[in-house]
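Undergrad: Need a 3D model of the sequence below.
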Amino acid sequence: MTSLINSDTRIKVSSVLNRDTANYGKQNLIDGSEETCWNTEQGLPQNILLDFPEPVSVESIVFQFQGGFVGKNCIAVGSTPNSPNDYSVEIGRFYPQDINPTQTFDFPATEGLKRVKIIFEESTDFYGRITVYKLDILGKVLDTGSFSV
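TA: Okay, the predicted model is just below:
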C-alpha cells in the first residue's frame, strides 16, 4: 500500500473557517506539517473530495484530528471514471475516536475509483466544526491499460 495523494490529486473541501484559506485551507491536509490544519466552519455535514488522476484501489484512510473537533460518524464513498459525480460506491463507514493521535481506518479494497468523498455526518464539537492536521488515502494506483470501465 502506498499513498494515493500526489501533486496531481485535486482536493475540494466543504468549508474553511472564516474563509481563511491561507491558514486553514485544504492544502494543510497534506502538507506534512504538524503546525497546520484544515479547519471547517460550523455546521454539518462537512466533506473532503479527492479527485485522482488515475483510477485507484482504496484500502485505508489515515486521519489526525484535533481532539474536541473530530468527525465522529463518517462515511467514505467513491465514484468511477464513467460516473464521476455518482458517489454510489460505498468504501465504508468509520467512527474516529475523539483523540489527537493519528488514526487509520482499513477497508476491503475498493477498486476502480476516480473520486473519493469523505463525509463527516457528525462532529464531537457542539457547533459541528472539524479540524484535521493530516489526511492520507492508502492503496494502489490501477494500471489504466488493463482497467476496463
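Undergrad: make it CA atoms for all contacts and neighbour counts henceforth
TA: Fine.
Undergrad: how about the strands of this structure, start to end?
TA: 2-3, 10-13, 38-39, 46-65, 71-79, 89-94, 103-123, 131-141 (DSSP state E).
Undergrad: now these as CSV including mean neighbour count?
TA: Listed next are those as CSV, based on neighbours: other CA atoms under 10 Å:
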stretch, mean neighbour count
strand 2-3, 14
strand 10-13, 16
strand 38-39, 27
strand 46-65, 20
strand 71-79, 21
strand 89-94, 17
strand 103-123, 19
strand 131-141, 21
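Undergrad: of all these, which lies closest to residue 29?
TA: Each of these has some distance to residue 29 by CA to CA; the shortest is strand 131-141, at 5.0 Å.
Undergrad: same for the closest one, what does it pack against?
TA: strand 2-3, strand 38-39, strand 46-65 (3 or more CA pairs under 8 Å, 6 or more residues apart in numbering; DSSP states H and E).
Undergrad: Here is the second sequence; please produce its structure so I can put it next to the first one:
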Amino acid sequence: MTQSLVCPETVSRVSSVLNRNSRQFGKKHLFDQNEETCWNSDQGSSQWVSLEFPQRVHIAQLQVQFQGGFSSRHSRLEGSQGEEALRKIADFYPDDTNALQTFSIPPVKVDRLKLTFEDTTDFFGRVVIYHLRVLGEKAE
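TA: Modelled structure (predicted):
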C-alpha cells in the first residue's frame, strides 16, 4: 500500500532558505500539508532537498507543488543505501505551474534521497515548493 514515507524521524536538509528566514520559509514547510506555507530557496544555480529515512524504503512516486514562476524545468532524483554514494535514479521535467504534479519513479529501495532542481524558471535560480511528498512503502 502506497503511503507517505516522510515521517518525524526523517532527516531533511535544503540547499538554502530565502534570507535565512527558516521560520517563514524553512524546510519544515515542505511537509506540513499547509496550503499557506512553503519552502523558499535563496538564489543560486542549483537548489536541492535531501532526505534520510529512518529505515530503507521503496519509492514509487514523487509529488511536488511549485509556485508558478519559481519551479524547475529539469530535476534529478538520486538515492543510495547505507554509506553508498548517491546514484541517479531518474530525471523528471516539471511544468511551470501551481498544480500538484506526480512523477512515477522506477522501482528503487533507498535510505537517502536527493532531489536537485536545475534550470529554474526564476531568473535568480530561486525555487518555491508548497508540498513535497515521497510515496511508497517501507522495505521489508
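Undergrad: TM-score for the pair, please.
TA: Laid over one another, the chains give 0.97 as their TM-score (TM-score structural alignment, normalised by the length of the second structure), with 139 aligned residues with a CA RMSD of 0.8 Å.
Undergrad: between the strands of the first structure, which gets nearest to residue 19 of the first structure?
TA: Nearest to residue 19 of the first structure, of the strands of the first structure and by CA to CA, is strand 38-39 at 9.7 Å.
Undergrad: Compare the closest one with the second structure and give me the mean distance after superposition.
TA: Here strand 38-39 of the first structure, set against the second structure after superposition, deviates by a mean of 0.2 Å using mean CA distance after the TM-score superposition for the first structure.
Undergrad: who does that strand touch, helix- and strand-wise?
TA: Strand 38-39 of the first structure packs on strand 131-141, going by 3+ CA pairs under 8 Å, 6+ apart.
Undergrad: sorry, back to before: want to throw the strands of the first structure into a markdown table with distance to residue 23 of the first structure?
TA: Compiled in a markdown table, the strands of the first structure are given as follows (distance: least, CA to CA, whole Å):
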| stretch | distance to residue 23 of the first structure |
| --- | --- |
| strand 2-3 | 24 |
| strand 10-13 | 14 |
| strand 38-39 | 8 |
| strand 46-65 | 16 |
| strand 71-79 | 20 |
| strand 89-94 | 27 |
| strand 103-123 | 21 |
| strand 131-141 | 12 |
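Undergrad: mind putting the helices and strands packed on strand 131-141 of the first structure in a markdown table, distance to residue 127 of the first structure included?
TA: What follows is these, written out as a markdown table (distance: least, CA to CA, whole Å):
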| stretch | distance to residue 127 of the first structure |
| --- | --- |
| strand 2-3 | 32 |
| strand 38-39 | 13 |
| strand 46-65 | 12 |
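Undergrad: how about the strands of the first structure, which one is nearest residue 30 of the first structure?
TA: Of all the strands of the first structure, strand 131-141 comes closest under CA to CA, at 6.0 Å.
Undergrad: Residue 98 of the first structure touches residue 67, doesn't it?
TA: Yes. Counting by CA atoms under 8 Å, residue 98 of the first structure touches residue 67, with 5.1 Å between them.
Undergrad: Any chance you could list residues touching both of the two?
TA: Common neighbours of residue 98 of the first structure and residue 67, counting by CA atoms under 8 Å, 6 or more residues apart in numbering, are absent.
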